[in-house]
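> from the sequence below, what's the structure:
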Amino acid sequence: MEININISDEFLGTVAPLVVYWLYSGFYMLFGSQEKYRLHSKKDEDEKNLVSKSAVVKGVLLQQFIQAVVAIILFTVTGGDENAVSNVNNSLFGLGRQFFTAMVVLDTWQYFMHRLMHQNKFMYRHIHSLHHRLIVPYAFGALYNHPLEGLLLDTIGGALAFLLSGMSPRASIFFFSFATIKTVDDHCGLWLPGNLFHIFFRNNSAYHDVHHQLYGTKYNYSQPFFVFWDKILGTYMPYSLEKKESGGFEVRPLKAVKDN
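All right, here's what the predicted structure looks like:
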């Protein structure tokens, strides 16, 4: 008896990024106990963070549930594959253009929303401060946010990237899985040798670690791909990455911090 299993692109576009998040986080958890790769010690991770790992898991699962609901609505409203822009977009050039457009849209939305959540005291105190309970970031804490922040910053930003780039649900499977991997990587708290993200992107785990420290909360807002908005608008903080004698690395700021 032949059994045909037909899984739609819309279903994969909804589920794949969620699965990828936990698989890639799990990969980094394997290295988390090895001090030689860490930006902060395991002791600092356990003592400085202001939220338990169980609460982080629950928070991430809630955000992913909301993300999945919005994705289902988005695919339904846009008509799925029937609304694909044109056959030319299935070419390698077309897909590359779509991915680059989506990256710029996502970065632009996240930079300005992220910066707003820091500069508006009400939004920071009641919404964004939850994410900064992770003073020492780790992989599966990447999407630990207030549910409203998850909706405004990540989910709506992703929806805009999907719509404005004109990508199909099939293309979105790969783009949002890639964006999820990049976000997890930026929060992993590790500096692994040969990491391609560190080679091709200035926005990486060390860059974002600066933002999670007290001296850097008003800098390095950009995420998850580029750093151009920080550089254009004066919120870029350069840093050095130095090996510690006790093992691991230390991220040090290379500019004086202004209290503004």
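> could you use CA atoms for every contact and neighbour count after this?
OK.
> okay, now the nearest residue to Phe75 once chain neighbours are set aside: neighbour count?
Nearest residue to Phe75, sequence neighbours excluded (Cα to Cα, 6 or more residues apart in numbering): Glu10, at 6.4 Å. Here the number of neighbours of Glu10 (other Cα atoms under 10 Å) works out to 21.
> to compare against the first, here's the next sequence to fold:
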Amino acid sequence: MEVKISDEFLGTVAPLVVYWIYSGFYVLFGSSEKYRLHSKKEEDDKNLVSKKTVVKGVLLQQAIQAVVAIILFTVTGSDESPTTNGSLSVFDLGRQFFTAMVVLDTWQYFMHRYMHQNKFLYRHIHSQHHRLIVPYAYGALYNHPLEGLLLDTIGGALAFLLSGMSPRASIFFFSFATIKTVDDHCGLWLPGNLFHVFFQNNSAYHDVHHQLYGTKYNYSQPFFNVWDKILGTHMPYTLEKRENGGFEVRPVKVVKDD
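Next up is the predicted model:
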């Protein structure tokens, strides 16, 4: 008996599975100091939350994400859609993906920035994510459930709806977005990493934001850093090798808190 797996099911489950598989890949590289942006000791000493708590928090967010995806596909999905039958051109798919990237980046930049500027929201919601002063791969989606819903889940839903992509296309887009988010938080600088070639918004760029001197800068995620540059929240940095191995991200100039 042939078992048919729907695009809606894969669109819901694939990004969740990809998250843990890709994170596991970076955990292996993180066991060595060679590629780390912070030493293992810094990770253990500076972070304010246990890895067990991080895993629980991520699983909770992924459960919420799955429920919203199921509702979204139920309301909008259709087996008769032209995209399901694969009739869209590569150009159309590229346009949908680019539109979704712009929508997701725009939503996350302004929501993320507001959560830093609003003291109540930062103290009670967004500060949970910043307990990871030294980010690592599977902590990428560790945050307050409300923040996960507002930034990631609703942002993803808007990107899906406004781009007009099909459930099948969403499998690939949200798996890619998940990989990019994990990469931004991996705390590593790997040679030959294509994300560092094609995106200025990368693991070093986002590491700046997780440090005390950079919490009001480099808000952009997950793809481009355009909004930071347009609105004056871009903090340039240099990447230098540490004597004991690995790399260190240093701001070009340290700015004072407002």
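> hang on, the earlier thing: residue in structure 2 matching the residue nearest to Phe75 of structure 1?
Using TM-score structural alignment, the partner of Glu10 of structure 1 in structure 2 is Glu8.
> now that match: how far from Lys34 of structure 2?
Glu8 of structure 2 is 40 Å from Lys34 of structure 2, where distance means Cα to Cα, to the nearest Å.
> one more: Ala204 of structure 2?
On the measure of Cα to Cα, Ala204 of structure 2 and Lys34 of structure 2 end up 15 Å apart.
> next one: Leu146 of structure 2
Distance of Leu146 of structure 2 to Lys34 of structure 2, computed by Cα to Cα: 36 Å.
> and if you look at Gly246 of structure 2?
Distance from Gly246 of structure 2 to Lys34 of structure 2, by Cα to Cα: 4 Å.
> got it, and Gly232 of structure 2?
Distance from Gly232 of structure 2 to Lys34 of structure 2, by Cα to Cα: 33 Å.
> the two: which has the busier surroundings?
Taking neighbours as other Cα under 10 Å, Gly232 of structure 2 and Lys34 compare with Lys34 leading, 18 against 10.
> what sits against the aligned partner of the more buried one in structure 1?
Under the alignment by TM-score structural alignment, Lys34 of structure 2 pairs with Lys36 in structure 1. By Cα atoms under 8 Å, 6 or more residues apart in numbering, the contact set of Lys36 of structure 1 is Gly247, Gly248, Phe249.
> if we go to 6 Å?
Gly247, Gly248 (Cα atoms under 6 Å, 6 or more residues apart in numbering).
> could you look up the SS state of the counterpart of Leu48 of structure 2 in structure 1?
Aligned by TM-score structural alignment, Leu48 of structure 2 pairs with Leu50 of structure 1. Counting by DSSP: H, G, I helix; E, B strand; the rest coil, the backbone at Leu50 of structure 1 sits in coil.
> tell me who's in contact with Leu50 of structure 1.
The contact partners of Leu50 of structure 1, by Cα under 6 Å, 6+ apart, come to Arg133.
> the strands in structure 2, which residues?
Remark: strands assigned in structure 2 by DSSP state E are 237-241, 247-251.
> mind putting those strands into JSON lines with distance to Asp228 of structure 2 and mean neighbour count?
What follows is these, written out as JSON lines (distance: least, Cα to Cα, whole Å; neighbours: other Cα atoms under 10 Å):
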{"stretch": "strand 237-241", "distance to Asp228 of structure 2": "14", "mean neighbour count": "14"}
{"stretch": "strand 247-251", "distance to Asp228 of structure 2": "15", "mean neighbour count": "19"}
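> can you list the ones you listed in a markdown table and add distance to Gly24 of structure 2?
Formatted as a markdown table, those follow (distance: least, Cα to Cα, whole Å):
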| stretch | distance to Gly24 of structure 2 |
| --- | --- |
| strand 237-241 | 25 |
| strand 247-251 | 21 |
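> for Gly139 of structure 2, which of these is the nearest?
strand 247-251 (19.3 Å; Cα to Cα).
> what's the angle from the closest one to strand 237-241?
Interaxial angle of strand 247-251 of structure 2 relative to strand 237-241 (axes from the mean of the first three to the mean of the last three Cα atoms, to 10 degrees): 150 degrees.
> which residue numbers in structure 1 does stretch 193-205 of structure 2 align to?
So stretch 193-205 of structure 2 sits over residues 195-207 in structure 1, by TM-score structural alignment.
> now that stretch: buried residues?
Phe197, His198, Asn203, Asn204, Ser205, Ala206, Tyr207 (16 or more other Cα atoms under 10 Å).
> just give me the closest of those to Thr14 of structure 1.
Each of the buried residues of stretch 195-207 of structure 1 was checked against Thr14 of structure 1 using Cα to Cα; the closest is Phe197, at 24.1 Å.
> what about the alignment partner in structure 1 of Asp228 of structure 2, distance to Ile181 of structure 1?
By TM-score structural alignment, Asp228 of structure 2 lines up with Asp230 in structure 1. Applying Cα to Cα, the value for Asp230 of structure 1 to Ile181 of structure 1 is 22 Å.
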